[in-house]
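>>> Fold the stuff below for me.
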Amino acid sequence: MFATEKEPASGTATASAPGDAAGSRVPAAAWYALAVLTTIHIFSQMDRVALSILLQLIKTDLHLSDAQLGLLSGLAFALFYALLGVPLAWLADRTSRLRLISVCLVLWSAMTALGGFARSYSQFFLSRVGVGVGEAGCLPPSYSLVGDYFPRTKRALGISLFNTGAAIGMVGGMSLTGYLGEHFGWRAALQIIGLAGLPLALITILTLREPARPKSDRPAESMLQSLWVLLRRRTFMHLSLAYALSHVATQGYSQWAPSFLMRSFDMKPTEIGAWLGGMGAAGGMLGVVSGGLLASWLVPRDQRWEIWIPAGSVALCTPLYVVMVLSPHAWLNLLSNGIIAFLTGVAGIATATVQSFTEPYRRATAVAIMMFLLSLLSSGMGPYLIGLTSDFLAPVARGESLRYALLVASVMLFWSLGHYMLAIRSAANDRVA
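Okay, here's the model as predicted:
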């Protein structure tokens, strides 16, 4: 489908990548590639959030504690997602990113489906580990591909549109899984959601081509050398930490929101899937597109806006988060969640911003480091610590232990802002592109 160049030594087909010299025009092939990669992102997010809407059903069926649920929804997935993300991204910087994405897509889809057959906590835990291993090879090479398909002046827009996959996957995952879980059980829900993603691997292999990467962009450096360079770059590290810490609160809430709404407002899974998924997806999609358009307009005028925009979004999120978890009304909780989803979507341009502080041949590795911190802190430790805090507060919180555990997580938003401020101070000295 794509016009291809001569096959390189590795045997991976390549397509011409748009460069700044060609202006800001984005070729049709790049838009098609973005559509396919975004669809993969949608299924990745669906497989990830499917568990959250089913937690209460799984807890009842398998007789699990909140701490065990936190491990299933967090650390079981995130630990291996984080640990394997960097080596897989380093591999993606040197081999076919599309082949890597396709193999990983098959793995995480199959493991999601296998989770529906689990008969014990340990079996379920292993299935979530498999999902984490598979999804570790999705986002870093995908961000790298979008960065190569789109010229620098349109990179933030391309990545913002790619990030809409998370919002679409959230509403699709919550709405569809909520319906399937309520009418057919949590096992059938996981099996259907998992198997639905398998055909995408074939589409990716048959219709997409790698954008060309100049030979000079492939230095002979080891993974440890790449890591050493990036870890010493202050702006890159402050941005990565800021992004991850803010998600400890927001993503931690997302994992626990269905259980919270069931316990505090007696909502049903179908209602939660429709309202929470709908508000979150609408806000998130509008946010990521708005963030990309805002960055495309403001950053050419002053490059500092690529940090100011996500920092400002997190600053606005902080008081809204407190209102959301303390609200005695379901409608105010859901409304606040929708606005926070919008602001979190706007802040998502941070994943494009880090590419301004990394060389093209280190992009996938840089995104993997960012995703490592995001996974370890927000996806991994966040849900588990919230569940652990909820169990700890249960004897004294009179049925509201989860609410106060979520409130404690808000301190991470303040911590995130501190790193954004430090990134602004060091940005001028660390900028690469």
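
>>> C-alpha only now, for contacts and for neighbours.
Will do.

>>> any idea where the strands of the protein begin and end?
Ranges of strands in the chain, per DSSP state E, are 14-15, 210-211.

>>> Among those, single out whichever gets nearest to Leu71.
strand 210-211 (36.7 Å; Cα to Cα).

>>> Who are the packing partners of that closest one?
On a contact count with 3 or more Cα pairs under 8 Å, 6 or more residues apart in numbering; DSSP states H and E, strand 210-211 meets strand 14-15, helix 139-149.

>>> let's see 6 Å
In this structure, strand 210-211 packs against strand 14-15, with contacts taken as 3 or more Cα pairs under 6 Å, 6 or more residues apart in numbering; DSSP states H and E.

>>> run this one through as well so I can compare:
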Amino acid sequence: MMCLECASAAAGGAEEEEADAERRRRRRGAQRGAGGGGCCGARAASAAGVAAADDEVQTLSGSVRRAPSGPPSTPSTPSSAAAGKGPGAQQPKPASLGRGRGAAAAILSLGNVLNYLDRYTVAGVLLDIQQHFGVKDRGAGLLQSGGIPECTVPALHGRWPQPLSQTQHRPHFPEGVFRTHRAPSDQLPFPVFICSFMVAAPIFGYLGDRFNRKVILSCGIFFWSAVTFSSSFIPQQHFWLLVLSRGLVGIGEASYSTIAPTIIGDLFTKNTRTLMLSVFYFAIPLGSGLGYITGSSVKQAAGDWHWALRVSPILGMITGTLILFLVPATKRGHADQLGGQLKARTSWLRDMKALIRNRSYVFSSLATSAVSFATGALGMWIPLYLHRAQVVQKTAETCSNPPCGAKDSLIFGAITCFTGFLGVVTGAGATRWCRLRTQRADPLVCAVGMLGSAIFICLIFVAAKSSIVGAYICIFVGETLLFSNWAITAEILMCVVIPTRRATAVALQSFTSHLLGDAGSPYLIGFISDLIRQSTKDSPLWEFLSLGYALMLCPFVVVLGGMFFLATALFFLSDRAQAEQQVNQLVMPPASVKV
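Predicted coordinates for the structure are as follows:
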């Protein structure tokens, strides 16, 4: 027994000496590589430095841990990983992961489509909801922003009917005859969507960095699917429950905005990752357009708008199951080009401070909020605005019995789907062409697209007074230019934010875009519309004009977003260079890491 212990100790000592010798050889090789080879030499030296680093690395943000990549005594190097030799070499990806990456990205993108399909299905049946619950524009806008509405009760010619709880069959009142009664306790709307998103986003971000991400995603989808399906059975007298249920959809969006992009980032390398993230974000206009089409088509086929709210939950349950069983459980940093593993992790507070100091990230996030503001407001109100325009032009009747405005929602949804695809392709192509001429191509292309879009959005309200076809043409061009920046914005984030902060950056940017954008813009437009109509007599003409005047806020916000992209262009090169420098520091020896 003593001989075995001695042999074991001797073997252990020999292994430690051999490991120490190997570390010294790698340090010398790294120094030679750094001295002879520019960027490649520096990258090889920094990677070798991480291989020789201890498990505990001291940074300016405190102590960070390096994720283990194998036996501690045999750390890997880029050379050994490339050769596929040695116990510390990077192991090849499992066959199942290689075959299933495309399918996993498709499933995750499908889930994002369903998130937006569910939200904009409500816009496709908005007139029917207003007729059913007896709410005006302000209350209807809450369905998208998620606030608790004022206590609304229909009044016809100044005479109040019986309380809703005592009426068995509620009559359908003609559009424009509803009056709003404000309960003293409901003076201000309570932003349920904003609050639910604010609470859910950091929770999902925290859980996504520590637990099984695909399980969290599936649970989030199952939750909002159940809430949406239940909302289709809400009785007429409980409109506030419908608003509350729509606000809870923010939980599902929070799970996707914080977790799904990080999974895609771990499935693909840098070049392919940008493409797949572009496809993922293309789901925003695609899902929005399909929402209008689904809402209009299902209510016509079933003869009841409630069935429109039961389609996305069924698809959501299926997608959640597919994510749970078909999306691979990838390790964080799996596809990182610096070694396929997380090199260093700073604290969440330090990450937030670094992002706030990143000027390109801040300005591009504000610009994204402007895009979200416009798409949320236009997506909610344009179908209703065009229907009112046709009523004024005597080409359509005032909506008194559902279904209402199905044709406008269907056409607008089809335009949104096509322009979403065309915008992403056009923006990516224009950016590639401009990169040959300027290094600031990404933010400049976004700025030009935003400013051009503002012009055509203004023309919508000019053309709608006399020509619905002309209004649709302006919508087509304006949305194409507006959607051209989705993929480019994701690329800007990848360029100016280091890999270990990208998940937090995506979550914060998504949170900001919803908070300052589509979470409140539909309600704000509805509020302004009702405010303008308060000083006038209700008529089809003023219903059309008041909503048009309120929607004129959108092009001004879009112009502001273009200014933010121009500001991004001023700092883009310096912030990108700083991010590249920080990436190199992440893989340097402990004494040199300054993240």
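
>>> Which of the strands of the first structure has the highest mean neighbour count?
Burial of the strands of the first structure is given as mean neighbour count (mean count of other Cα atoms under 10 Å); strand 210-211 ranks first at a mean of 24.

>>> Give me the mean distance between that one and the second structure.
Taken over the aligned residues, the distance from strand 210-211 of the first structure to the second structure averages 3.7 Å (mean Cα distance after the TM-score superposition for the first structure).

>>> Likewise for stretch 275-292 of the first structure?
Here stretch 275-292 of the first structure, set against the second structure after superposition, deviates by a mean of 1.4 Å using mean Cα distance after the TM-score superposition for the first structure.

>>> Just send the strands of the first structure back as TSV, with distance to Leu241 of the first structure too.
Shown next, in TSV, are the strands of the first structure (distance: least, Cα to Cα, whole Å):
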stretch	distance to Leu241 of the first structure
strand 14-15	34
strand 210-211	30
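
>>> These: which one's closest to Met262 of the first structure?
Proximity to Met262 of the first structure (Cα to Cα) singles out strand 210-211 among these, at 45.4 Å.

>>> Contact partners for Ala201 of the first structure?
By Cα atoms under 6 Å, 6 or more residues apart in numbering, the contact list for Ala201 of the first structure reads Ser102.

>>> What residue in the second structure is paired with it?
By TM-score structural alignment, Ala201 of the first structure lines up with Gly320 in the second structure.

>>> cool, Val346 of the first structure as well?
Aligned partner of Val346 of the first structure by TM-score structural alignment: Ser484.

>>> still on that earlier bit, Ile369 of the first structure is nearest to which of the strands of the first structure?
strand 210-211 (22.4 Å).

>>> about what we covered before: any idea how far the match of Ala201 of the first structure is from Ala308 of the second structure?
20 Å (Cα to Cα, to the nearest Å).

>>> How much space separates the corresponding residue of the second structure for Ala89 of the first structure from Ile216 of the second structure?
Matched by TM-score structural alignment, Ala89 of the first structure corresponds to Gly205 in the second structure. Distance, Gly205 of the second structure to Ile216 of the second structure, using Cα to Cα: 10 Å.

>>> again, but for His387 of the second structure
His387 of the second structure is 41 Å from Ile216 of the second structure, by Cα to Cα.

>>> Repeat that for Leu422 of the second structure.
Leu422 of the second structure sits 33 Å away from Ile216 of the second structure, going by Cα to Cα.

>>> do Met494 of the second structure as well
Met494 of the second structure is 24 Å from Ile216 of the second structure, where distance means Cα to Cα.

>>> which residues in the first structure does stretch 548-565 of the second structure match up with?
Residues 403-420 of the first structure are where stretch 548-565 of the second structure aligns, with TM-score structural alignment as the criterion.

>>> to the chain's geometric centre, what's the distance from that stretch?
Stretch 403-420 of the first structure has its C-alpha centroid displaced from the chain centroid by 19 Å (Cα atoms, centre = their mean, to the nearest Å).
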